[in-house]
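Participant: here are the coordinates; sequence isn't available:
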């Protein structure tokens, strides 16, 4: 029989064990080995059976065992030490507090919004890299003492659990998650009733949500849950699953995340006394509606829309994670319009103002689509990509929002992602890292790598057996699994989501050659593959099926495996156990790609296309770069053939020989040296601590300064100034440009005196900056590596209202050198000169604009 109602009976812990509940509810246990060891000692068998989840563990420990532990002096001493250490961790001074002593501009709090968070397998609220990155961001912020508040949604089915059918087709399963069985606490009002946030829906309906809190070390994570009795059935299902449903379902999720998330933060701060955030960080466009809610808050205080927009922009940071327009959420404008304005949400805002923030009103855009990333960029004064290359790709992709500016001047910077070492580094590597890695004996390093490889082999066999049983195999036919993989064979890992651009099956382009690599008599290679396709992506599922059918071949199934249900628990075994981490996306479609970073922190070497972070930090000491065939004349099939051949060549001629070539002592000395250099030189670069410090110093602190400078009065002044500049800009022009030297050549070290005549219309010199822009020029006279040089006004306007600007131009480089002149709006409260997307440049008839030849 099926139960008609489900509830959780919580254990009653004896008083001496009360601290166990506090330790279980703070997710720091997920990256703190001593706390995990403490829980393991409660009941080792039950710990493994619970999936290493303290909440489930304590829910299943027999009362007799709890009574026994309450009298165990050694256990109670360890428990007391762990509890004291946690309290010191969450209250003591850390990096951020030390910085704040000298920098009053650091924000008192930052709200960090993301549609998914990968904190631990015990809280399955993630699908892939975006969520894992968000989880690592919170954990690193906690370690550094940065005052973040995380905001997301609580999905009752999470993403999905993956298995394979007998014919290797991906199957999705959506187990129900009970929040009471998760490491969560319901946020309650002072009278004990659950706190509620509510959104107005068309037709007088409402979308209500509870707020659950996960404690991630020092950082609270607020998760909104629409599965509450006050909602109708449709509204209860808004947070049913991650990235599920159609357009309206997704729109409601994103409204709840952004608008409801701000309201949840306000409620949390009111109830707990936590400082209100000064900076709001939107991790990808899904949470972009948070800016509209904050504008709506200010319009309630008698500020107009434009004034509120300036005040909100000042303290908003937007991070984009996608390098392709298809990866951005876009909604039909009529759908968005129906959910806002009178009778729906944010009634004080004009629907037209809302739509203008997200409409693709630039060359190449679609006039009827509301673009969440475009809204994020228009609502954020600071924006970034997640690697240096991705920053450049983003500037190209969104250049239409800043017409008249070259892509390199588009105000999108980059902060390269990092990963949280305590989460992803194997305990054995952590123990070794406590010593000076540069001095660790080569034999110890090699033995460590073999130990980790052996652990992976055991894990693969266990998971493969379970997978084949799910596919319908009988126990009697699975004896071969005992011989799958070999702890002494070069092991390559490949695990990620399965969109087409990540090219799961590139390794299958020449199956005969792959078989030769797998079955080489002296230098064999073995490969472990994992990954999930989106439930609606049949193309991705076909790629998985194609790969699994190859791995089912009895000739190679002991050398190549596919493991279903890729997630954090699997990944924490997979990264340390692989000698080489493979990544072969279509360049430049990998925004960052942090899986290779996690492998590197465990001494794994990367074998990757130069994309994402690998393009930035690749060195031959850390691995190998797969050459790309991205010429304009290469079709897709030809490109994949060429890049697959390059991959086979690298494995056969460089990777495998280096792994198997042994010195006099029987060790692969050159391989071990690459492992050592990866750990000592690459490891520090890929840390999430480094990433969060960069966010604090380069984005959060400037945003906090701007937020404080732009109170409602200052924001109103800035909004009025922008309106005046936009209205006057059509009459701004460069009238004439001349230099003190003429001709096409000049000597290195000389100085040109520039004299520029401009029309400013109704604007004054205080409203603009006139610049000379210099740099090398290509054959089409396009300036590269541009450097702006401010020019100064000389005297007042002439009878026709023209003004003269002058300045020196140093000729400090040889070769083709050029300059041009431009006029930009200028105001002390602008985050960037390109912010308004306004620029005036010379016409071709104006005067000398480029083309000096230096010698």
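Facilitator: Perfect, thanks for sending it. Just so it is clear, the structure is predicted and the values come from calculations on it, not from any experiment.
Participant: C-alpha only now, for contacts and for neighbours.
Facilitator: Noted.
Participant: Please identify which helix or strand holds residue 450.
Facilitator: Assigned by DSSP states H and E, residue 450 belongs to helix 442-470.
Participant: could you point out which element follows that helix?
Facilitator: Helix 442-470 is succeeded, C-terminally, by strand 490-495 (DSSP H and E).
Participant: Identify each buried residue in the helix holding residue 450, please.
Facilitator: 442, 445-446, 448-454, 456-458, 460-461, 463-465, 467-468 (16 or more other C-alpha atoms under 10 Å).
Participant: quick one, it and strand 490-495 angle?
Facilitator: Note on geometry: by axes from the mean of the first three to the mean of the last three C-alpha atoms, to 10 degrees, helix 442-470 and strand 490-495 are set 50 degrees apart in direction.
Participant: just how off-centre is helix 442-470 within its chain?
Facilitator: Centroid separation for helix 442-470 versus its chain: 29 Å, with C-alpha atoms, centre = their mean, to the nearest Å.
Participant: Kindly report the same for stretch 296-308.
Facilitator: 31 Å.
Participant: Straight-line length of it, end to end?
Facilitator: 8 Å (C-alpha to C-alpha, to the nearest Å).
Participant: Could you list the buried residues of it?
Facilitator: 296, 297, 298, 299, 303, 304, 305, 306, 307, 308.
Participant: Give me the nearest residue to the fifth one, chain neighbours excluded.
Facilitator: Read that as residue 303. residue 712 (7.1 Å; C-alpha to C-alpha, 6 or more residues apart in numbering).
Participant: got another, please set it beside the one above:
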């Protein structure tokens, strides 16, 4: 029989054990090993059965065991120490408080569609969510006053298993909030706090707010499974990235609009500070800007003034290097939900639609682009690695039509990973002394971690085969799967086609020979989930699984289903080499390789994402990529890059691993491990990443938001309207240089003069620049340097003004220069903000620039 109602019966802890509940409800335990050890000691078998989840553990521990613990003085002392440590962690000033800077925001709201904080709170699908979880944890460790905002999905993403023939199967277990480390936010009268959105046809979407405490950081998660909702509305937060287009639109409206309302409710109910900065992690939460515009319009500002104020305090991070990865909705669908019958009454729906319109060449005028809206609603934007920043500037350059792609106002902050979460406790015990650890000790530690992975793999593989229908009698071979003394390569990630899960299978005989080499064998552990709607990705999984099922090689290569944080905590430390072979440059960052590096794993990767930025031969190997014509032929490209991968493993990776000294230790390998830990490790930390966000984006955004008080916002909006209307009359001509360019020499200074017609604009409204640098064979400027020219004198008879300034010839070789006029205002974050520029007119014979050689 099935139960008709599900509810949770909580244990009653003795008074002396009450701190256990507080420790379990603060997710700091997920990265604080002493607290985890305390819970493990409550019931070691129960801890394993609860999959290292303290809330589940406390729900299953027997009354007799609780009574025993309540009388155990050693346990009570350890419990008191853990509780005191958490209290100090939550109260004491940390890095942020030590800055003593008025520039810093009082609070930041961080919105993301998914958060991977711990396996005990399965609200993530892949790298975006894990990154968001690491961002919260690092912010907590640093004392950054940040509030996370997301959705609580009652089925999470999905649990993955395999059919007998290796096809991915999805399962959606129901997640009961009563069994999760979350607390319902309540009003002062004890009733649940909730937010409400208006939907077409007079419907309403209600949501409760659950709070997960991530150290010092609250994570607010909205849940539409509320009795007052109709069936369709209750299912809005059913699955992460599930449902059709309207379902996804409602999820993103609830995340953005409902999320802002949840932040306001939380600040009101906890007497906390209101956020000065709103950080949109990818475009899914972009509607938060519209809700903030509605708030400001309700206090008297018009739409344009509200838009300027909202933009000033908004940061947008894009994680998507391909247009196909961006959420886009039919414009009519969006219009229906934001019309007078829907959400945000009083906000002109045509203005809403304009924010998401793809106005650049090649754009689809029939869609509403969430990333484009995110960029238009934020003064500050960034990609997640240096290379991804460049890719993003190119991809979105059409939003700033007057400028070259490299000038698009999108910077980059390279992702990082949270070391206390991902570093094996055994390695963490080195405590920064990796430079002094003897090779023997370091090598033995790496073998211990490899051995732990082998045990974990065998256990998971046996469980997977039982799910596939195998009986115990068929599974004796699993006891010999993998070898703790064999070079171990890991590959684990989501399975879209561009990540090329099956590149290693391009030449199966060649791979087989590597796996079975009698002197230098290799073993590979693979994991990954394909999106439920991606049959192409599922076919890749099946191809890999079928190869790994072959009795000839199954002891050397395994596929583990249901990749998640629990598996990853063993996988990263246990692998010697981390493999990554995406299509370059389609990997925004690729933080899995960072987690491996923190554990002394060496990276074997295409130069994409973070590896393109920080690769050194001491840290691993770069897989060559096929460029030019070969890159256009997908089959040939994959063959060439797979061959390069095999060559690296056979000729360089494996020999270094197996090249042992008289003591049995591969000294050159351990030196690479040591350099990875000491030199690369500090770069890939989430602490470094969050400090960069604070210093480079959050603090400037807070300052800009404070400067744009209603009067200033209204003035800036009016100024922009004036400049846009007058800009067609701005012209640049009569460019002059002070000497013969044919004799230009290094170090010379030229006087640049240019006449500019401003139309109805004032000199302060415009900045005139000389832009100079090297030129390529097409006369395109590279590495350009900008010099500001100053106005002199009064307008001539035709109303043009003279601008002039020095230009230093600071490099030899082909050199070029052009001049341009840009809008200028003290409150503009960058000169490119309006996307307007005026260049010399070729029609007047002046040319677009001057070339010097």
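Facilitator: Everything's here; your move. For clarity, every value in this text was computed on a predicted model and none was experimentally measured.
Participant: TM-score, when you put one on top of the other?
Facilitator: The TM-score (TM-score structural alignment, normalised by the length of the second structure) is 0.99; 851 aligned residues with a C-alpha RMSD of 0.8 Å.
Participant: can you pull the contacts of the residue nearest to residue 303 of the first structure?
Facilitator: Residues near residue 712 of the first structure by C-alpha atoms under 8 Å, 6 or more residues apart in numbering: 303, 307, 308, 311.
Participant: Swap in 10 Å and give it another go.
Facilitator: By C-alpha atoms under 10 Å, 6 or more residues apart in numbering, the contact list for residue 712 of the first structure reads 298, 301, 302, 303, 304, 307, 308, 310, 311, 312, 718.
Participant: what does residue 278 of the first structure give?
Facilitator: Taking C-alpha under 10 Å, 6+ apart, we find residue 278 of the first structure in contact with 106-111, 312, 314-316, 700-701, 703-708.
Participant: same thing but 8 Å
Facilitator: Listed by C-alpha under 8 Å, 6+ apart, the contact partners of residue 278 of the first structure are 107, 108, 109, 110, 315, 704, 707.
Participant: Likewise for residue 289 of the first structure?
Facilitator: By C-alpha under 8 Å, 6+ apart, the contact list for residue 289 of the first structure reads 254, 255, 257, 258, 259.
Participant: 7 Å instead, please
Facilitator: Neighbour list for residue 289 of the first structure: 255, 258, 259 [criterion: C-alpha atoms under 7 Å, 6 or more residues apart in numbering].
Participant: Can you tell me what it aligns to in the second structure?
Facilitator: Residue pairing (TM-score structural alignment): residue 289 of the first structure is matched to residue 287 of the second structure.
Participant: what does residue 428 of the first structure align to in the second structure?
Facilitator: For residue 428 of the first structure, the aligned position in the second structure is residue 426, judged by TM-score structural alignment.
Participant: so where do the strands sit in the stretch 701-850 of the second structure?
Facilitator: Using DSSP state E, counting those that start in this stretch, the strands of the stretch 701-850 of the second structure run over 731-737, 749-757, 766-775, 781-792, 800-808, 815-823, 850-852.
Participant: Go through the contacts of residue 289 of the first structure and say which is closest to residue 100 of the first structure.
Facilitator: residue 258 (28.7 Å; C-alpha to C-alpha).
Participant: Checking that closest one next. Helix, strand or coil?
Facilitator: Secondary structure state of residue 258 of the first structure, per DSSP: H, G, I helix; E, B strand; the rest coil, is helix.
Participant: what lines up against it once you look at the second structure?
Facilitator: Matched across to the second structure, residue 258 of the first structure falls on residue 256, judged by TM-score structural alignment.
Participant: Contact partners for the closest residue to that match other than its chain neighbours?
Facilitator: Spatially, and ignoring its direct neighbours in sequence, residue 256 of the second structure is nearest to residue 288 (3.9 Å; C-alpha to C-alpha, 6+ apart). For residue 288 of the second structure, the contact set (C-alpha under 7 Å, 6+ apart) comprises 256, 257, 260.
Participant: ok, how many other residues are close to the second one?
Facilitator: Yep, that's residue 257 of the second structure we're talking about. 24 (other C-alpha atoms under 10 Å).
Participant: neighbouring contacts of the strand or helix carrying residue 253 of the second structure?
Facilitator: Residue 253 of the second structure belongs to helix 245-253 when assigned by DSSP H and E. Residues from elsewhere that reach helix 245-253 of the second structure (C-alpha under 7 Å, 6+ apart): 236, 237, 284, 285, 287, 329.
Participant: Of those, which pair is most distant in space?
Facilitator: The span of those, defined through C-alpha to C-alpha, is set by 237 and 329 at 18.4 Å.
Participant: between these two, who's got more neighbours?
Facilitator: residue 237 (26 against 18).
Participant: Tell me the counterpart of that one in the first structure.
Facilitator: Under the alignment by TM-score structural alignment, residue 237 of the second structure pairs with residue 239 in the first structure.
Participant: Residue 517 of the second structure too?
Facilitator: By TM-score structural alignment, residue 517 of the second structure lines up with residue 520.
Participant: Tell me the counterpart of residue 112 of the first structure in the second structure.
Facilitator: In the second structure, the residue paired with residue 112 of the first structure is residue 110, using TM-score structural alignment.
Participant: Surely its match touches residue 280?
Facilitator: Yes - in this structure, residue 110 of the second structure is within contact of residue 280 by C-alpha atoms under 7 Å, at 6.3 Å.
Participant: could you pull out the helices for the stretch 1-150 of the second structure?
Facilitator: 19-25, 33-42, 44-49, 54-60, 63-70, 73-91, 95-98, 127-142 (DSSP state H, counting those that start in this stretch).
Participant: if we can go back for a sec, which of the contacts of residue 289 of the first structure are retained in the second structure?
Facilitator: Here is what carries over to the second structure from the contacts of residue 289 of the first structure, by both residues aligned by TM-score structural alignment, their matches' C-alpha atoms under 7 Å: 255, 258, 259.
Participant: Let me see the contact set for the last one.
Facilitator: Right, residue 259 of the first structure. Contact analysis of residue 259 of the first structure by C-alpha under 7 Å, 6+ apart lists 289, 290, 293.
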